[in-house]
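Asker: Need a 3D model of the following:
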Amino acid sequence: MVQKGQFLERSTLIPVGTEVMEGTAHRGKHKPPLLILPPRPDEGGGMDHVIAAELAWAAASAGFPTLRFNHRGVGASQGARGTGEALLEDAEAAMRVLLENADTTAVAVASLHGGAQVALALQARFPAVGGLCLVAPADVEVSALGRVTCSLLVVQGEEDARLPRAAVSASVARAGGDFEVIDDAGVTFQRNLSQVGRVVSHWLQRLSGG
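Answerer: The predicted structure follows:
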């Protein structure tokens, strides 16, 4: 039995085509629910990434449903590892499971590192993505950030030089979004990771009208 205040994610199966991906979900009463996209498989990332765990804990602690998952071919997820369109199909399948489980028509999406590619493509294709958070984004065109049409949050470590900070800030501003720089943090947020969770939690609360 889960006691009040405990954080317990439940195993979730996500069908995609004839295959099944593994995921973990946490229930919540607030909307929108948060879909957490892991780093791309070629980056060696999965749903157990420390940043993914922090985002899931922060969102669930604030009362928002969450879902994180492994792309096909990663961890216990069936199938072969994919790229491009295949990763987008995985994210869409996970999004639809979250929409159904949370009984809602809109989700917020948070991505890690190169998962920003998938997140941006998902938002461009599906109006159900009502909020987009890119944590330590990599391998994306900075100009694409300025074309995001929903609520946008970009979180970058102070020591993360993969994308030029000034250009990211300007592009996020064009989209009317928010850009947060975490002091003394690098690409993996070995320092001040909890600040990332707090920033994303506050963003979700703004999306919910709180």
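
Asker: rest of the way, CA atoms for contacts and neighbours
Answerer: OK.

Asker: mind listing what Ile51 touches?
Answerer: For Ile51, the contact set (Cα atoms under 8 Å, 6 or more residues apart in numbering) comprises 112, 188-189, 193.

Asker: buried stuff in stretch 93-103?
Answerer: Of the residues in stretch 93-103, 93-99, 102 count as buried by neighbour count, 16 or more other Cα atoms under 10 Å.

Asker: want to throw those into TSV with secondary structure and distance to Met47?
Answerer: Shown next, in TSV, are those (DSSP: H, G, I helix; E, B strand; the rest coil; distance: Cα to Cα, whole Å):
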residue	secondary structure	distance to Met47
Ala93	helix	15
Ala94	helix	12
Met95	helix	15
Arg96	helix	17
Val97	helix	16
Leu98	helix	15
Leu99	helix	19
Ala102	helix	20
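
Asker: and this one, so I can compare the two:
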Amino acid sequence: MPEVIFNGPAGRIEGRFQPAKSRTAPIALILHLHPQFGGTMNNQVVYQLYYMFAKRGFAVLRFNFRGVGRSQGSFDHGQGELSDAAAALDWVQTVHPDARSCWIAGFSFGAWIGMQLLMRRPEVEGFISAAPPANLYDFSFLAPCPSSGLIVHGDADKVVPSKDVQTLVDKLKTQKGIVIDHKVVPGANHFFENHMDELMTECGSYLDKRLGVSKEIA
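Answerer: Now for the predicted structure:
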């Protein structure tokens, strides 16, 4: 799990990169929750998603948005963080240029950034959005959503009520050409405290299904 520093739009960005053994392995980019509410790349959800993809042979990068940890710059209300995410994906593609495809996984604020990024990057073939803040941010840019993916949240989430996530899911499911899987983790709050295993089971099962992988590694 080598530490990496690469250039972003606001200066240096700090990350952790897991190289892939295969030259053509897919890429995964993991995006953390809101920087002003304790979000870092070391958040447990981000950390677990990182290892979930690494275990399946992906080249995986998680990083700190501007102003977090050793990443330079300051919080930019989403616009700058989207630029950071684009720079991070550019960096992984530079060090792993023969990747067949790319996935984006985001948690909360990171899910909002990730879904904006997939609108801009046609190479993104799948996404995982954990607790997307559908009540706090505008997701209307997903028109149409270009990739199939998983939306997963807890039914005890007091930050983002289930009904708001359900509205987003229902809207996306009307779009042709993509499939949105929707999973609810019973009893889980916004941070999936005490329900991390259930969250990772849902995410891992979904990824294996999309990759056509047998159950042995799940």
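
Asker: Put one on top of the other, what's the TM-score?
Answerer: The TM-score (TM-score structural alignment, normalised by the length of the first structure) is 0.85; 202 aligned residues with a Cα RMSD of 2.2 Å.

Asker: if we can go back for a sec, closest to Gly82 of the first structure out of the contacts of Ile51 of the first structure?
Answerer: Leu112 (17.1 Å; Cα to Cα).

Asker: Just tell me what that closest one corresponds to in the second structure.
Answerer: Residue pairing (TM-score structural alignment): Leu112 of the first structure is matched to Phe107 of the second structure.

Asker: Share the number of residues neighbouring that match, please.
Answerer: 29 (other Cα atoms under 10 Å).

Asker: now swap in Leu88 of the first structure and tell me
Answerer: Neighbours of Leu88 of the first structure (other Cα under 10 Å): 21.

Asker: Residue in the second structure paired with it?
Answerer: Checking TM-score structural alignment: Leu88 of the first structure goes with Leu82.

Asker: Just give the nearest non-adjacent residue to its match, would you?
Answerer: In space, and not counting its chain neighbours, Leu82 of the second structure is closest to Ile113: 5.7 Å by Cα to Cα, 6 or more residues apart in numbering.

Asker: Residue nearest the middle of the second structure, spatially speaking?
Answerer: Closest to where the C-alpha atoms of the second structure average out (Cα atoms, centre = their mean) is Ala105, at 1.7 Å.

Asker: Pull the contacting residues for that one.
Answerer: 28-31, 49, 111, 114, 127-130.

Asker: ok so it is a helix residue?
Answerer: No. Applying DSSP: H, G, I helix; E, B strand; the rest coil, one finds Ala105 of the second structure to be strand, outside a helix.

Asker: of the contacts of Ile51 of the first structure, closest to Thr18 of the first structure?
Answerer: For the contacts of Ile51 of the first structure, the nearest to Thr18 of the first structure is Leu112 (26.5 Å; Cα to Cα).

Asker: Just to check, the closest one is in contact with Pro39?
Answerer: Yes. In this structure, Leu112 of the first structure is within contact of Pro39 by Cα atoms under 8 Å, at 5.1 Å.

Asker: thinking again about what came up before, so how far is Ile5 of the second structure from the match of Leu88 of the first structure?
Answerer: Using Cα to Cα, to the nearest Å, Leu82 of the second structure is found at 18 Å from Ile5 of the second structure.

Asker: sorry, back to before: now the contacts of Ile51 of the first structure as CSV including distance to Ala124 of the first structure and secondary structure?
Answerer: Output for these, formatted as CSV (distance: Cα to Cα, whole Å; DSSP: H, G, I helix; E, B strand; the rest coil):
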residue, distance to Ala124 of the first structure, secondary structure
Leu112, 18, strand
Thr188, 27, coil
Phe189, 28, coil
Leu193, 29, helix
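
Asker: Buried ones only from the residues you listed, please, as a PyMOL command.
Answerer: Listed next is the PyMOL selection for buried residues among the contacts of Ile51 of the first structure, using 16+ other Cα under 10 Å:
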select buried, resi 112+188+189+193
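
Asker: quick one: which of the contacts of Ile51 of the first structure is nearest to Leu207 of the first structure?
Answerer: For those, the nearest to Leu207 of the first structure is Leu112 (19.7 Å; Cα to Cα).

Asker: what's Asp139 of the first structure in contact with, if anything?
Answerer: Counted by Cα under 8 Å, 6+ apart, Asp139 of the first structure has contacts 114, 116-117.
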